[in-house]
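Chemist: One predicted model, sequence on top.
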Amino acid sequence: MSIETARGALADDTVNELAAGLRGSVVRPGDDDYDRARAVWNAAHDRFPALIVRCAGTADVLRAVEFARDRDLLVAVRGGAHSIAGFSTCDDGIVIDLSPMRGALVDPERRRVVAQAGMTWRDLDHETQAFGLAVTGGLISSTGIAGFTLGGGVGWLLRLHGLASDCLTAAELVTADGRVVRANTREHPELFWALRGGGGNFGVVTSLEFELYPVGPQVLGGLIVFPLDQARQVLTGWREATGRMPDELTTVVNLTTAPPLPFLPPEVHGTRVVVVVGLYAGDPTAGEAAVAPLRALGTPIADVMGPMPYTAMQTMLDPLWSAGAHNYFTSAFVEPSDAAIDAVLRLHLTTPTPASELHLHQLGGAFARVPAEATAFSQREAGVLCNVVARSADATDFGAHVDWARETRREIARHGRGATYVNFTGDADEDRVRAAYPDTVRERLTRVKDAYDPANMFRLNQNIRPSAAA
């Protein structure tokens, strides 16, 4: 008996030998838990890997990488399994599943945490908030820490402490040639530069070390909902207010369709609305003055912004973003000019499903103060990141929804420099990669790729192709 792959057969005895050498486990087609193990958050990607290696630690990752390299298997690396473009899974190849690796060691005196790459933001926040500390994390708590950080990491602490990748102080990874490498500013510094925004191109990251900051446990956060007929007023007022906001306050405007939430009047459910979401990461009492301009943007339908635990803010949006829907994201960095606001308002009226949305992420603050050349994430000059979301409960007309998102992004991108955010890119095509990195950054990333993965073993990502494959 054997497992058939696109590149040949994997004999059962070979797979059994791999499994015997693991502290974790191997899941293969026909196993009782295969369908559960192969499922990812984004149901738009229904793949059938030949093997899923559930790694218990770095040694298991080493064996999985060696096994895949020796047999020329396609490799997908999975942490939180949220990859919008479907890079957390594959057909016929091997999935290196890090999700069992969820340990963390917090050093509250040094304000550092070493976190295994299978952790989600819910996991990590739980560990760090025990000491009143945090790092910029995902807006949805089931998101994995590794992919999020390697692509940049836009979260509620962005304006106060920068991207998640700006908070990264070191990373351990397994390279294509089977080495375990520690990268920081002293060891493998070019690799460390590339890991902060260059994605999963350079190996399997097994642990990340972050600088932590005092946050919470109580913060001021939440959301304010405005009716559609106040949308222009809200957006233009928000644009003006952002220029005066303290770095402790990070906001997002969400143009969406009102879900049936209990604090919204029933007659609002299913109507288009504008939602201002924000977090003030300092003293909640001081935050009241900072968020007052948000409350004055219009006449709210609902205002549920107030003191709450930081962990509550980090999980607040989770019920709206559960696994199993079809998702496609794309993005553009823009300047919120009058013309850009006109475009966003017009395109909001064209969203194809109630769950499809336009998000305007406020940037600036600590994010903008990081020198462009300091990390591979170099899009520091933009004022706003617009995320375009196509989301539906099933596959019905999903191709048309993706077309809507792509055309929407093209129109919005005219109001910026054409750049995109690598983590909010639902496509694997080379044009989207080029839009994520300036030429000089991409060339430098290629040199790092040449040094650590010259055969492009790790290509299921927003791929930086090595010179030999160019």
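Modeler: Noted; the coordinates are in hand. Residues are numbered from 1 along each chain as shown.
Chemist: From now on I want contacts and neighbour counts done on CA atoms only, so please keep to that.
Modeler: Fine.
Chemist: Quickly find the element holding Thr250.
Modeler: strand 249-257 (DSSP states H and E).
Chemist: Okay, one more to line up with it:
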Amino acid sequence: MATPARTAHESVRLDRPAVEELATGLRGELIGPDDPAYDEHRRVWNGSIDRHPALIARCTGVEDVVAAVGFARTHGLLVAVRGGGHSFPGYSACDAGMVIDLSPMKRIRVDPATRTARVGAGVLLGELDRETQAHGLAVPAGIVTHTGIAGLTLGGGIGWIMRKYGLTIDNLLSVEMVTADGESVTASETRNADLFWGVRGGGGNFGIVTEFEFRLHPVGPQVYAGPVFWAMEHAPEVLRFYRDWVAGCPDELMTIVVQRRAPALPVVPAEVVGRHVIAVVACCTGPLDEAERVLRPLKEFGRPVLDLCAPKPYLVHQSMFDPSFRHGWWYYFRACDVAELGDDLIDTMAEYGSRIVSPITSVALWQMGGAVARADENRTAFNGRTAGFTFNINGNSTTSDGFDAEREWARAYWSALAPHHSGVYVNFLMDEGEERVRQAYGAAKYDRLKALKRRYDPHNLFRLNQNISPE
């Protein structure tokens, strides 16, 4: 490890012997700005984030995390915690502080007999899916395979099978975590139950989770899934059909409405590439013949320009969005929950969808309900169970060129939806301030989370997140 006499920022200086002592004590690596691997390990998924930490502690186990937390606390360093590095606003990186990098912690232990899995904090969604699908099982979690399971879970966890089996946190049985004072603790329904309530939706505010224990469910290996595309000019009638169709759909069906320009992928005909399209992307678990019956009205509606909804392996469907969210592209997001798809909202969607310029800008409208809505609202810190739909508006570009314009489009779209806002999913927030975090949890849960923060992290060591201040 190249131990820096001076860190990436002139205002932060670290004692060389202390840094060397930390490096010697870690089983993993300690990387500084002079290390050849520094640029590789400081970069995160969102290319618009370009930060230079003083140190990167690449942890291989709990003792490494304890040592890194102790060093950061002692030296007053800002702490960024990295699992998959997928944080929208870039909270998994920092300037002049320490990145506690959990990505080497990849252990996955699946017990098919009990339908449970113990999962290290550095595991990515696709890695977990591969291990669980070997047994015909899955954890409800996410839609992009290079998403870190840690951050996704701690914010709630929405994905393709949540309407059948609940959020990721609804299937979380326990966590192992390191608190701000360096203590390694277990949290579950029967041990540190208050902490377990908080980590199920409260993000990384209370410590660093090093291992998750999940309940698994039978899924696949084949599901009936994929997108059906129509030209954007037909968005009003597509959305009105969609609104009525999903109102009576079974829990086995989950859908996401997507607005974008058709991507240049091998499965997309050349004459469709670049056209403004609206798609309903579906995933229907259960028997394929029953899924085909459920999906038939969607596939037969109007005049689709492309239909890719068909039986396929669950693993294939889970990776379908990967080409649209590549590492290093520039991403900006605005998000909100809405109760329903009224005609005014549909007209707004049609208008702003037709204004998309960038080939990688998109809108994802997530269908909620089902098992998510039926779970006890007070059982977890997550606060969006009554939402009808969740918007994720992406203003994206492949480089800095055009990024400002895409960001302004996303803001304008979000503002136009303001009369319909009913909340927001915390994992979809950018760096938007305390009031938006309060909105994500609601006043009562926010106050309870603040009390937990005062107990477990009174000095706000873990503040580079959707922060719940102890003050």
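Modeler: Good, I have the coordinates. Quick caveat, the model's predicted, so the values are computed rather than measured.
Chemist: quick check: the helix or strand following the strand holding Thr250 of the first structure aligns to which part of the second structure?
Modeler: Using DSSP H and E, the helix or strand that directly follows strand 249-257 of the first structure along the chain is strand 272-280. Mapping strand 272-280 of the first structure onto the second structure (TM-score structural alignment) gives residues 276-284.
Chemist: One more: stretch 96-114 of the first structure?
Modeler: Under TM-score structural alignment, stretch 96-114 of the first structure corresponds to residues 100-118 of the second structure.
Chemist: Distance from the chain centre to that stretch, please.
Modeler: 18 Å (Cα atoms, centre = their mean, to the nearest Å).
Chemist: After alignment, which residue of the first structure pairs with Gly433 of the second structure?
Modeler: Gly433 of the second structure maps onto Asp429 in the first structure, by TM-score structural alignment.
Chemist: what about its match, how many neighbours?
Modeler: 11 (other Cα atoms under 10 Å).
Chemist: Can you tell me which residue is spatially central in the first structure?
Modeler: Phe148 (3.7 Å; Cα atoms, centre = their mean).
Chemist: What lines up with that residue in the second structure?
Modeler: By TM-score structural alignment, Phe148 of the first structure lines up with Leu152.
Chemist: isn't Leu341 of the second structure right next to Arg243, touching?
Modeler: Yes: contact status for Leu341 of the second structure versus Arg243: in contact at 6.5 Å, counting by Cα atoms under 8 Å.
Chemist: Of the two, which one has the most company?
Modeler: Taking other Cα under 10 Å, Leu341 of the second structure and Arg243 do not tie; Leu341 has more neighbours (18 against 15).
Chemist: Enumerate every residue touching the aligned residue in the first structure for that one.
Modeler: In the first structure, Leu341 of the second structure lines up with Pro336, judged by TM-score structural alignment. For Pro336 of the first structure, the contact set (Cα atoms under 8 Å, 6 or more residues apart in numbering) comprises Arg239, Gly383, Val384, His415.
Chemist: Ala241 of the first structure too?
Modeler: Pro293, Leu294.
Chemist: Helix, strand or coil: sort out the residue mapped onto it from the second structure for me.
Modeler: Using TM-score structural alignment, the equivalent of Ala241 of the first structure in the second structure is Trp245. With DSSP: H, G, I helix; E, B strand; the rest coil as the basis, Trp245 of the second structure sits in helix.
Chemist: With Val338 of the second structure as the reference, measure out to Trp245 of the second structure.
Modeler: According to Cα to Cα, to the nearest Å, Trp245 of the second structure and Val338 of the second structure sit 18 Å apart.
Chemist: same thing with Ala264 of the second structure?
Modeler: Relative to Val338 of the second structure, and taking Cα to Cα, Ala264 of the second structure is found at 31 Å.
Chemist: ok, the two, which is more surrounded?
Modeler: Val338 (24 against 14).
Chemist: Quick check: Val95 of the first structure is in a strand.
Modeler: Yes: counting by three-state DSSP, Val95 of the first structure is found in a strand.
Chemist: hmm, back to that, superpose on the second structure and give me the mean offset of the strand holding Thr250 of the first structure.
Modeler: Compared with the second structure after the fit, strand 249-257 of the first structure shows a mean deviation of 0.5 Å (mean Cα distance after the TM-score superposition for the first structure).
Chemist: and that strand, what does it pack onto?
Modeler: helix 158-161, strand 272-280, helix 284-295, strand 357-362 (3 or more Cα pairs under 8 Å, 6 or more residues apart in numbering; DSSP states H and E).
Chemist: Helices of the stretch 51-200 of the second structure, residue ranges please.
Modeler: Secondary structure of the stretch 51-200 of the second structure (DSSP state H, counting those that start in this stretch): helices located at 62-75, 125-133, 149-155, 162-165, 193-199.
Chemist: mean distance, the last one to its aligned residues in the first structure?
Modeler: Once fitted to the first structure, helix 193-199 of the second structure is off its aligned match by 0.9 Å on average (mean Cα distance after the TM-score superposition for the first structure).
Chemist: Taking their axis directions, the next helix-or-strand element following that helix and helix 62-75 sit at what angle?
Modeler: Next helix or strand after helix 193-199 of the second structure toward the C-terminus (DSSP H and E): strand 208-215. Angle, strand 208-215 of the second structure to helix 62-75, by axes from the mean of the first three to the mean of the last three Cα atoms, to 10 degrees: 140 degrees.
Chemist: Report the aligned residue range of the first structure for strand 208-215 of the second structure.
Modeler: Using TM-score structural alignment, strand 208-215 of the second structure pairs with 204-211 in the first structure.
Chemist: what's the span of stretch 42-50 of the first structure, first residue to last?
Modeler: 20 Å.
Chemist: ok so, going back, could you tell me the angle between the strand holding Thr250 of the first structure and helix 284-295?
Modeler: 40 degrees.
Chemist: Contacts for strand 249-257 of the first structure, please.
Modeler: Here strand 249-257 of the first structure has contacts from 156-160, 235, 269-281, 287, 290-291, 348, 354-363, using Cα under 8 Å, 6+ apart.
Chemist: repeat for stretch 101-111 of the second structure
Modeler: So stretch 101-111 of the second structure is contacted by 56-61, 81-84, 116-123, 128, 131-132, 210 (Cα under 8 Å, 6+ apart).
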